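Visitor: Sequence first, then the predicted structure, then my questions.
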Amino acid sequence: MRSSSYKYLCLLNSSISTPLYFTFFLLHLTILVTGDSPQPYLPLDNIALNCGSSSEKYVNDTNWTADINSKVALQDSGSIQSTVHDQASTNPVPYHTARVSCSKFTYKFPVTTPGPKFVRLHFYPASYPGFNRSKASFSVTTGRYTLLSNFSGVHYTETHGARGYAREFILNVEDERKNLSITFTPSPHVADAYAFINGIEIVSMPTNLYYTAGGMKDFNKEFNSDPLQKETALEMMYRVNVGGAEITPPDDTGMFRMWLSDIDYLTDARPSAYQYNDTIQLQYNNDTRYAAPDELYRTARTMGPDAINAEYNLTWEFPVHSTSTYFVRLHFCQFIPIVLKKGDMISKIYIANQTAELNADIIDWAGGNGVPIYKDYPVMMHAGGIEEFQNLSIALHPSPNTFSFDDAMLNGIEIFKFRKRDHLSGTNPGAYQDSPTSTTPPCATSSKPKLVVDYILGLQFHFIVILFCYWFS
């Protein structure tokens, strides 16, 4: 049970500049509110596989099982265990060991029930003994879906620093035999190509968490308003706690999602305000109970109490692939105590430079103060000239229809890539050139084809010489 004293904090990038907000701040320090945080979701399937490891590791509330002698079936033709040499530069589990192979290999996971699952693939593109780092190139497939194609992972190290990272997918397991197979295949067009994987997570989720019963708001008229169908797969691109700190997987709602701070994605936040309310009793419904952690709905960013609000848009930008389709989920919870009724705070919402909402009223949408809610939008990013990437922007602005506060508020952002076709993966950007770590890579092909070519070329040369002598004799 939380403390019965009400706490509300508004931290401005500039000082509190209006009597209205100062009065509101003092007045609501005395409100009494009690409530419990919702219990975390208990996934039926919660598998964490430490690939290439022979022993279990328990880290951050997660039991990482070894892929040797485990219940997970490994089907391969020569994969090996490998250990990362530069261990000090990355997180310990699951990034210190890997399964590496020059040939295709498959993991088969027994799942409790069919249905939607998180699939997280953990990579650390290190220099594995005996393998040429620049030759890591492979695809990852599961069932009907190609999750990654011509993937190397090295460009992520350049942008994320020397540490491991995860690529997260959401897909529906339809196999009535309750198996989920994930296959790693070295790229056939790359000489000496190999595949590697450091860790795999399979985590169940509530059926309606993303495959919702409701539809998406089709503001750009390129889609219908149907909900996500179960044959649609998603790749998580960004998951952000707006106005708050990073939320780590153990602090999620039981599904071990990572929520980053929004600070790296803000492009216009003058002056903006951090909002925080740690004692209001949040009122969840069946759709939002596990949608995001409790902490996300207690933190937010607003434009702040300043007359300049009418002159700018509070804006975030996220680099995404051009010509791809995205699913954007915006999380809201109006917890500012003096914003109590419809019309008190109405805002405009722009997504990808198009108007998504003309009159966004959180109180009206949710039915009250302290009620979490989210809104879903499909977004098509059209070709941006010759650019492979462009920014997907999300911007807020006060609506002229607001009754009381010229402000706007947002609690969280999720962005997923989705296609109704079977291919999820995009281009693998940033070809990476690296010096070989082995003079004789284990995936090196036989020299016999080259000898045959040399022999044929030699015969052709001798034939030309004989023909030349014949004509000029």
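Guide: Alright, I've got the coordinates.

Visitor: From here on, just use CA atoms for contacts and neighbour counts.
Guide: Noted.

Visitor: Show me where the stretch 1-150 of the chain has its helices.
Guide: With DSSP state H, counting those that start in this stretch as the criterion, the stretch 1-150 of the chain has helices at 19-27.

Visitor: same thing with the stretch 151-300 of the chain?
Guide: Using DSSP H, counting those that start in this stretch, the helices of the stretch 151-300 of the chain run over 154-160, 294-297.

Visitor: deepest of these, which one?
Guide: Between the helices of the stretch 151-300 of the chain, helix 294-297 has the highest mean count of neighbours, a mean of 24, where neighbours are mean count of other C-alpha atoms under 10 Å.

Visitor: and here's the other structure:
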Amino acid sequence: MAVQAMVLLLLVTVILPRAALAAFSPDFSFFLACGANSSVSFPSDSPTRTFVSDAAYLSPVDAPAVSASSTPPSLYAAARADMSAFSYRLPYPASPDASSFLVLRLHFFPFLPSNSSQSVANISSSRFAVSVLDAYAVMSSFSPPATGGVKEFFIPRGALGGHFTITFVPDAGSSAFVNAVELFPAPPELLWNNTVTPVDPVGSNDLLRWKQYALETVYRLNVGGPKVTTEKDTLWRTWLSDGPYKYGAPGQSEVKSTSSPIIHDPSKGYSREVAPDVVYQTQRMGNYLRWTFPGEPDSRYLVRLHFCDYEVVSSVVGVGIVFDVDVGQGVASTDLMPNARATQSNEAFYMDYVARAPSAGAGNLKVSIGGGMLNGLEIMRLLPVDLRSRGSLTAKGIVIITLSAMFGIIVLAWVVVWAEQLMNRSRDGKTGGTEMVSTKLRISLTKIKAATDNFHECNLIGVGGFGNVYKGVLTDGTPVAVKRATHAPQLPEDVVVSLLTDGADETGLSVTELSDSKVNLPR
């Protein structure tokens, strides 16, 4: 038995690390080398990426391709560029997880085209907007820096599949371009998979609404360590050094590192897809750590702080390191204890906060830690649904506005007709030669419920835009029709009856007597 136990222990020790290091394998992916005539591979990536031609997904199909006059990196030697709008349609399958996200990366490297006769003579001064899924305006009047860059977004995937659309719209008199496009599903543990703490003045936790937002990665830092390139990240991310954003003199913080294996506990939602080991292998420690980031005034951000305690102290001996965290304009965590999150040394974990940048001034976002440590830091801006694009509306936006306008016209026409009928009844007291009864009745809610058998569905005689109409019989044998509105929380039991003649009692109930004639009830 002892031998079997030893063998099992050895198997677990060998197999688990290999499983944890298994390469990320999305169920679909697109890597497009825009405007290129041949594919571009990155064999040093893990997993390997190969960017292929974008022509099969382009609309219009004749959107110009341009090539660089110099020799930039191979992925940026060509681009798709136009002075008119162009888009990509990328098919993707349905997802069993309606709250999952897609990772979208757009690569930009402005250059002078090799052929001056090309329709876009110079993309180095381009300015344009980008929207996705006809719902998210992810970039507006954007002009890529001369050194190039990658814009990364996380887009809600939804349960249904379809076509992922990316639309580029140039500003007036300018052009739009893109060098490369990446699209693949994010690992399920990557976003909104852990406790999220709102930091004042954000207000209450609104996780369900935040999950419908897109996110834009604006900062991703390896704290205390060097730049981490795509080859060392299973999601092909780049982590910059935190030096340019750190506040204070160099001697105010201590950089520590470890060569021991980093532990990720999948039962807690942690994995190497959340952040690679190299990020957790370095950290800053100090009595007061602070970082400052330029932001968009009054914008909301998801701020993720990565931690890894190299010396977790047992609760039997002591509590270990304890510190406070401030994010944005408020207190994010007080008395944060790593050993309450990690049960062993070198176990990685992270904390998520939603904070708002100040509305006044430059909108700088600040992160500070008192008497603690930090290994990594990510800041993502929340982007709500926005059907507007610069100078125009998306097709879906036009449809929604048109339908809303039509619905408003129909409701207005119904109200006008109904009001005219009421005025005619009040003026003539007759409809089609038949006398109408307009006696004002003051009846309690209890009697109304008794007359309609508590608004039983068998007494339903009409459905209106603001409620259902029920027939009933009062205790004296008088038949009545009662409208019960569907939304009136200020009244008892959310019950209100609209005015069918001209009477209404203090409970908000109105009734009309039914004569032998047919009363025109709203339907």
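Guide: Looks like it arrived, so ask away. This one's a predicted model, so the numbers in the text were calculated from it and none came from an experiment.

Visitor: For the two chains, what TM-score is obtained?
Guide: Scored by TM-score structural alignment, normalised by the length of structure 1, the superposition of the two chains gives a TM-score of 0.69; 355 aligned residues with a C-alpha RMSD of 2.6 Å.

Visitor: that older thread, indicate which one of the helices of the stretch 151-300 of structure 1 is closest to S261 of structure 1.
Guide: S261 of structure 1 sits nearest to helix 294-297 of all the helices of the stretch 151-300 of structure 1, at 10.3 Å, using C-alpha to C-alpha.

Visitor: could you dump the helices of the stretch 151-300 of structure 1 to CSV with distance to Y455 of structure 1?
Guide: Converted to CSV, the helices of the stretch 151-300 of structure 1 look like this (distance: least, C-alpha to C-alpha, whole Å):
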stretch, distance to Y455 of structure 1
helix 154-160, 39
helix 294-297, 69
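
Visitor: Nearest to W316 of structure 1, out of those helices?
Guide: Ranking these by proximity to W316 of structure 1 (C-alpha to C-alpha) places helix 294-297 first, at 17.0 Å.

Visitor: which part of structure 1 lines up with the lengthiest helix in structure 2?
Guide: For structure 2, the longest helix by residue count, based on DSSP state H, is helix 395-428. The aligned range for helix 395-428 of structure 2 in structure 1 is empty, by TM-score structural alignment.

Visitor: Against which helices or strands is that helix packed?
Guide: For helix 395-428 of structure 2, not one helix or strand is in contact under the criterion 3 or more C-alpha pairs under 8 Å, 6 or more residues apart in numbering; DSSP states H and E.

Visitor: How far away from the center of its chain is the helix or strand just after it?
Guide: Per DSSP states H and E, the first helix or strand lying C-terminal to helix 395-428 of structure 2 is strand 430-431. Strand 430-431 of structure 2 has its C-alpha centroid displaced from the chain centroid by 57 Å (C-alpha atoms, centre = their mean, to the nearest Å).

Visitor: can you list contacts of stretch 388-396 of structure 2?
Guide: 129, 131, 134-135, 137, 140-141, 169, 171, 387, 397 (C-alpha atoms under 8 Å, 6 or more residues apart in numbering).

Visitor: ugh, typo on my part, it should be stretch 36-50 of structure 1
Guide: Applying C-alpha under 8 Å, 6+ apart, the external contacts of stretch 36-50 of structure 1 come out as 1-2, 56, 62-67, 93-94, 97-98, 111-113, 198-205, 252-255, 281-282, 289-290, 294.

Visitor: Centroid-nearest residue for structure 2?
Guide: Structure 2 has Y213 as the residue nearest its centroid, 1.9 Å off, counting by C-alpha atoms, centre = their mean.

Visitor: so what's it up against?
Guide: By C-alpha under 8 Å, 6+ apart, the neighbours of Y213 of structure 2 are 155-156, 382-385.

Visitor: Highest neighbour count among the residues you listed?
Guide: I155 (26 neighbours; other C-alpha atoms under 10 Å).

Visitor: What does it correspond to in structure 1?
Guide: Under the alignment (TM-score structural alignment), I155 of structure 2 pairs with L171 in structure 1.

Visitor: Its match is in contact with R120, isn't it?
Guide: No - between L171 of structure 1 and R120 there is no contact under C-alpha atoms under 8 Å: 11.0 Å.

Visitor: could you measure M351 of structure 2 against N193 of structure 2, distance?
Guide: As judged by C-alpha to C-alpha, to the nearest Å, M351 of structure 2 and N193 of structure 2 stand 11 Å apart.

Visitor: who's more crowded, the two?
Guide: M351 (17 against 12).

Visitor: Just the element for the equivalent of the more buried one over in structure 1, please.
Guide: Mapped onto structure 1 by TM-score structural alignment, M351 of structure 2 lines up with K375. Assessed by DSSP H and E, K375 of structure 1 sits inside strand 373-380.

Visitor: Same question for the helix or strand just after that strand: list its buried residues.
Guide: Where DSSP H and E defines the elements, the next helix or strand beyond strand 373-380 of structure 1 is strand 389-398. By 16 or more other C-alpha atoms under 10 Å, the buried positions in strand 389-398 of structure 1 come out as 389-390, 392-398.
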